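> Quick one: sequence and predicted model below, then my questions.
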Amino acid sequence: MNENLFTPFSTPTILNQPATIPIILFPTLLILTTKHPTNNRLATIQQNLTQFALKQMMMTHNAKGQAWSLMLMSLVTFIATTNLLGLLPYSFTPTTQLSMNLAMAIPLWAGTVVLGLRFKTKNSLAHLLPQGTPTPLIPMLVVIETISLLIQPMALAVRLTANITAGHLLMHLAGSVVLTLSTTSFSMALLTSMLLVLLTTLEIAVALIQAYVFTLLISLYLHNNT
């Protein structure tokens, strides 16, 4: 049993060195490439899911936005595989770290903003001041809209961190209850085990959905700026 509730979220070490980078790179080994046979079921499922997600995110984009398709698909695949691997026993989920999620969100958000300022300068600046605003409210609304713009990457990172962390905490609590009840009441332990299975299924769905939501919001920011 872990020492405390937040032990699973501490960064693991190998020979007293942080193992974050190998853990982040490990999911890339699970992605099938052209070197692997493409006529098996796993490859077919992977291709179908990739095409479906790509179609959903790129259907409203113009040529400038569609140039980001490879980056967006790489992002959703990376987050999804990282979240799913974090559900394995004795594993570590990098996306529970706010610093890592901010490192993904800020550059992508900044890239969409820069594109907007370069190609749609007037429209991008017009978003800071809604049409028909009374003159006395102009300075206040400009400040509010600027803050709401700057807070977008923080909202992306916090949403992903909170959802993944909350699910892991619930599973950890349920697992601790099962271990405790297994020595006192087998029937209650069995009932709690069923709850743990349901939580695990829900967390698998959350891992995939949060990867899609994170990437979809980046896609929406891109659509508004291209």
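Okay, I see it. Numbers count the residues shown, from 1 in each chain.

> use CA for all of it now, contacts and neighbours both
Will do.

> Do a quick rundown of the strands in this structure.
Listed in chain order, the strands of the chain (DSSP state E) span 13-14, 17-18.

> just how off-centre is the last one within its chain?
Translated: strand 17-18. From the chain centre to the centre of strand 17-18 is a distance of 24 Å (Cα atoms, centre = their mean, to the nearest Å).

> Same question for the first one.
For strand 13-14, the distance between its averaged C-alpha position and the chain's averaged C-alpha position is 25 Å (Cα atoms, centre = their mean).

> Now do that strand: everything it contacts.
Strand 13-14 is contacted from outside by A19, T20, using Cα atoms under 8 Å, 6 or more residues apart in numbering.

> just stretch 195-207 next, same as before
By Cα under 8 Å, 6+ apart, the residues outside stretch 195-207 that reach it are A80, N83, L84, L87, N163, I164, G167, H168, L170, M171, A174, G175.

> picking that back up, would you list the strands of the chain in TSV and tack on mean neighbour count and distance to L202?
Below are the strands of the chain laid out as TSV (neighbours: other Cα atoms under 10 Å; distance: least, Cα to Cα, whole Å):
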stretch	mean neighbour count	distance to L202
strand 13-14	9	29
strand 17-18	10	30
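
> Go through those and name the closest to Y221.
For Y221, the closest of these is strand 17-18, at 33.5 Å, according to Cα to Cα.

> All the helices of this protein, residue numbers only.
20-25, 41-58, 63-66, 69-85, 98-119, 121-126, 138-150, 152-181, 186-224 (DSSP state H).

> What residues of the fifth one count as buried?
Yep, that's helix 98-119 we're talking about. For helix 98-119, burial by neighbour count (16 or more other Cα atoms under 10 Å) applies to 98, 101-102, 104-106, 108-109, 111-113, 115-117.

> rewinding a little: write the ChimeraX selection for whichever of the contacts of stretch 195-207 are buried.
Applying 16+ other Cα under 10 Å to the contacts of stretch 195-207 leaves a buried subset, and the ChimeraX line that selects it is:
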select :80,83,84,87,163,164,167,168,171,174,175
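
> structure B:
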Amino acid sequence: MNLTLFDQFMSPQILGIPLTIMALLMPSIIFPTPNNRWLTNRLLTLQTRMINIYTKQLMLPMNKTGHKWSIILTSLMTMLLTINLLGLLPYTFTPTTQLSMNMGLAIPMWLATVLVGLRNQPTMSLGHLLPEGTPTPLVPALIIIETISLFIRPLALGVRLTANLTAGHLLIQLISTAMLTLLPTMTTLSILTTIILLLLMILELAVAMIQAYVFVLLLSLYLQENT
């Protein structure tokens, strides 16, 4: 059976059991659980501090109605960040390279923000479909365009996360293969390729963190429009 570079994005299985579930549960396993003690260790203090800072920055532009979403958005951010970073380790699987999983996260969250807006302030939510001051002949066309852009939002969320992570992993795979191939014959060029690979790994670490943040930030912006 011929293998391709894209086989690394297939969901791996052991004895017929998919490892996607284990990869999704890994963030909850590696993060320590806070307890009721007054004094905790340094790791728990740092973890709590970082979560508080992120939650505060995320909820700052929202009104009090949107603050109910703080736990959901912070948990989603933590899960995506951990999964993306763990996926850069050797012999691991990144569930966020699967479009089906990303769409499964994006569509329900986006739909929830739309339904919240239609329930709490239907006039304002529907008003986003038609900008103020639009000329009368352009009203039907603008309503269609804004409706299409509204329904494209979850697709853009899922495809953005999938494409960025998939492209990064493919580049790492291609450059590492080239490095090993050139090592016996052209050692100098192989060393230069290794330097490029190290720089690419630093870039991928930044991409893994930024994409998790962008995913949740866009959801918070959608929520802000509907609260």
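Yep, that arrived. Everything numeric here is computed off the predicted structure, so don't read it as measured data.

> Can you pull the TM-score for these?
Here the TM-score for the pair of chains, by TM-score structural alignment, normalised by the length of the first structure, is 0.94; 225 aligned residues with a Cα RMSD of 1.7 Å.

> any chance of the strands of the first structure in TSV, plus distance to Q152 of the first structure?
Output for the strands of the first structure, formatted as TSV (distance: least, Cα to Cα, whole Å):
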stretch	distance to Q152 of the first structure
strand 13-14	32
strand 17-18	29
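
> quick one: which of these is nearest S182 of the first structure?
Nearest of these to S182 of the first structure, taken as Cα to Cα: strand 13-14 at 31.7 Å.

> mean shift of the closest one relative to the second structure?
By mean Cα distance after the TM-score superposition for the first structure, the fitted strand 13-14 of the first structure averages 0.8 Å away from its aligned residues in the second structure.

> give me the stretch of the second structure that that strand matches.
Aligning strand 13-14 of the first structure against the second structure (TM-score structural alignment) gives residues 13-14.

> cool, stretch 63-72 of the first structure as well?
Counting by TM-score structural alignment, stretch 63-72 of the first structure falls onto residues 64-73 of the second structure.

> So what touches the matching stretch?
With Cα under 8 Å, 6+ apart as the test, stretch 64-73 of the second structure has contacts from T55, L58, M59, V216, S220, L223, Q224, T227.

> Between the two ends of it, how far is it?
15 Å (Cα to Cα, to the nearest Å).

> Spatially, what comes nearest to L216 of the first structure if we skip its sequence neighbours?
For L216 of the first structure, ignoring the flanking residues on the chain, the nearest one in space by Cα to Cα, 6 or more residues apart in numbering is M57 at 6.3 Å.

> from memory the one you found sits against L217, does it?
No: M57 of the first structure lies out of contact with L217 (Cα atoms under 8 Å); the separation is 9.5 Å.

> Please say which of those two ends up with more neighbours.
Comparing M57 of the first structure with L217 by other Cα atoms under 10 Å, the one with more neighbours is M57, at 21 against 16.

> mind checking how far the more buried one is from P89 of the first structure?
For M57 of the first structure relative to P89 of the first structure (Cα to Cα), the value is 33 Å.

> Give me the outermost residue of the second structure relative to its centroid.
Distance from the centre of the second structure peaks at T185, with 40.2 Å (Cα atoms, centre = their mean).

> show me the contacts for that residue.
Per Cα under 8 Å, 6+ apart, neighbours of T185 of the second structure: none.

> Which residue in the first structure aligns with it?
By TM-score structural alignment, T185 of the second structure lines up with T184 in the first structure.

> wouldn't T93 of the first structure be in contact with I79 here?
No: with contact defined as Cα under 8 Å, T93 of the first structure does not reach I79; the gap is 10.0 Å.

> I figured S91 of the first structure was touching T82, is that so?
No: using Cα under 8 Å, S91 of the first structure makes no contact with T82, being 10.4 Å away.

> ok, those two, which is more surrounded?
Set S91 of the first structure next to T82 and count neighbours by other Cα under 10 Å: T82 wins out with 24 against 13.

> show me what contacts the more buried one?
Applying Cα under 8 Å, 6+ apart to T82 of the first structure gives the contacts I24, P27, T93, P94, T95.

> of the residues you listed, which stay in contact in the second structure?
With both residues aligned by TM-score structural alignment, their matches' Cα atoms under 8 Å, the contacts of those that the second structure also has are I24, P27, T93, P94, T95.

> Taking the residues you listed together, which two end up most distant?
Every pair of those checked by Cα to Cα; the farthest is P27 and T95, at 12.7 Å.

> Among these two, which residue is more densely surrounded?
Neighbour tally, P27 of the first structure and T95, criterion other Cα under 10 Å: the higher count belongs to T95, 27 against 18.

> Could you tell me how far the more buried one is located from I209 of the first structure?
14 Å.
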